[in-house]
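>>> okay, here's the prediction I keep looking at, along with the sequence it came from:
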Amino acid sequence: MKLSRFFDDLMAVYQAEIEDLKSDSEGKNVLKARLREKAQQLPLLLPMMDSNPEMLAPAFHQAFIFMNPLALEGVISKEAHQLPAWSALTKSVRLEPWAEALAKLVLKEEGGDRFLVIAAALEYLLRGHRGAQTTTPQSEQDEDDENCSDDDYDGDDGNVGRYGRDDGDDGDDRDLDEAGADWLVEQGFDRKE
């Protein structure tokens, strides 16, 4: 199945929103706490449901159980005006018990039906259920990074590792601090003594 332009554009923004919620300024994982906040803020965010669904969808992060993934493959190929009703998906997608009250709240609003379909499709894409997906979901990439040895990045034979990263050694033996200081001077800062 082909990913529609609507979901291709929206998915990039939704994924960035989830990534932004994952950690605080100190790098600590705060996703669960922030998702709870998002769920509590949902009534205030409802006016944004049509214009910015990616702002509300995190309240439903991990709220969907996909019984029939093929039904979602059909949804993600559609543009916004072609989306099915939420009731058409209820046999293929179930809500976690904790999300049912949130869904009822959303369904009372105009556009709530369409929003739940969008939220389910975004979660489906985020989890990487797509059969024809060409990119690895971010969580799998993070896992891969943690499980790789240094040899995967840059071997002794001078080849760049599987991630295509170079060690930055271009024959310049200057100290890293000195190189950083030179760069800052080039940017207009005074040299630190």
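Happy to help now that I have it.

>>> can we go C-alpha only for contacts and neighbour counts from here?
Will do.

>>> for stretch 112-128, which positions count as buried?
112-126, 128 (16 or more other CA atoms under 10 Å).

>>> contact partners of that stretch?
With contacts defined as CA atoms under 8 Å, 6 or more residues apart in numbering, stretch 112-128 is touched by 7, 10-11, 14-15, 49-50, 53-54, 57, 60-62, 64, 66, 72, 75-76, 83-86, 89, 93, 103, 106-107, 130, 136-137.

>>> please indicate which of those residues are buried?
7, 10-11, 14-15, 49, 53-54, 57, 60-61, 64, 66, 72, 75-76, 83-84, 86, 89, 93, 103, 106-107, 130.

>>> immediately after the helix ranked longest in the chain, which helix or strand?
Among the elements of type helix in the chain, defined by DSSP state H, the one spanning the most residues is helix 5-22. Where DSSP states H and E defines the elements, the next helix or strand beyond helix 5-22 is helix 31-45.

>>> one more to weigh against that first structure:
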Amino acid sequence: MKLSRYFSNHARAYDAEMDDLVSDSEGKNVLEKRLKEKRSQLDFLVVMMDDSPEMLAAAFHQGFRFPSPKAMDLLVALEPEEFPDWDKLARTITLTPWAQAMADRVLREPTGEQFMVVAACLEYLYTRADDRGAALEDENEDEEDHDLDPEEQEARDREDAGAAWMEEQGFDPKPPKA
């Protein structure tokens, strides 16, 4: 599974939000209590859905069902401007009745459809944490190269090729950059 840059960044924030909800300062599991509180604050959290989607998305925890994991794997590789309409995802994502009631409220907002895609993807990634860990590592390894302009990338490629040639000639490998 390959993650878009968008989901790579937001999955970390969602994980942190969920970690905060799971236990109190004494280490007791308080997830259900905190989820109930969060769900009761829906009208307040809707205001945050564009800037901090993980805050509202956590209220949907355990409310999504994913009958087509392969379709979800493709969806989490997309950037927001590539998201399909929420209505088109009916076979890919279903909601429990309580989550559907919350979604009906969120979908009345101008960016509600996009948010619902984000929330579903964040929950999907959270439930597939083992698989996502590998995808995040792959993404982080590639991230450096994606941020370079073409000239800088070419210079780095030449440097790498030169270092490889030096190793072939018997010289010690160049230490990795920090």
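Received the coordinates, thanks. Not measured: the values here are computed from a predicted model.

>>> and the TM-score between these chains?
Overall, the chain-to-chain superposition scores 0.72 on the TM-score scale (TM-score structural alignment, normalised by the length of structure 2); 136 aligned residues with a CA RMSD of 1.9 Å.

>>> now what about the longest helix of structure 1, what contacts it?
Among residues not part of helix 5-22 of structure 1, those counted as contacts by CA under 8 Å, 6+ apart are 29-31, 34-35, 54-55, 57-58, 76-80, 122, 125-126.

>>> how about a cut-off of 6 Å?
With contacts defined as CA atoms under 6 Å, 6 or more residues apart in numbering, helix 5-22 of structure 1 is touched by 29, 30, 31, 54, 79.

>>> compared with structure 2, how much does that helix deviate?
In the superposition against structure 2, helix 5-22 of structure 1 averages 0.3 Å from its aligned positions (mean CA distance after the TM-score superposition for structure 1).

>>> what's the span of stretch 132-146 of structure 1, first residue to last?
Its start and end residues considered, stretch 132-146 of structure 1 measures 25 Å (CA to CA, to the nearest Å).

>>> can you list contacts of it?
Counting contacts by CA under 6 Å, 6+ apart, the residues touching stretch 132-146 of structure 1 from outside are residue 128.

>>> recalculate using a threshold of 10 Å.
Counting by CA atoms under 10 Å, 6 or more residues apart in numbering, stretch 132-146 of structure 1 makes contact with 1-3, 15, 19, 73, 125-129, 147, 152-153, 163, all of which sit outside it.

>>> hmm, which two among those are most spread apart?
73 and 153 (35.0 Å; CA to CA).

>>> pick out whichever of these two has more residues nearby.
Comparing residue 73 of structure 1 with residue 153 by neighbour count (other CA atoms under 10 Å), the higher total belongs to residue 73, at 20 against 17.

>>> same for the helix or strand where the more buried one lies, what does it pack against?
Under DSSP H and E, the secondary-structure element containing residue 73 of structure 1 is helix 69-76. With contacts defined as 3 or more CA pairs under 10 Å, 6 or more residues apart in numbering; DSSP states H and E, helix 69-76 of structure 1 has these neighbours: helix 5-22, helix 86-89, strand 93-95, helix 112-126.

>>> of all the ones you listed, which one comes closest to residue 43 of structure 1?
Taking the helices and strands packed on helix 69-76 of structure 1 one by one with CA to CA, helix 112-126 is closest: 11.9 Å.

>>> angle of the following helix or strand past the closest one against helix 5-22?
Downstream of helix 112-126 of structure 1, the next assigned helix or strand under DSSP H and E is helix 138-147. For the pair helix 138-147 of structure 1 and helix 5-22, the angle between their directions (axes from the mean of the first three to the mean of the last three CA atoms, to 10 degrees) equals 50 degrees.
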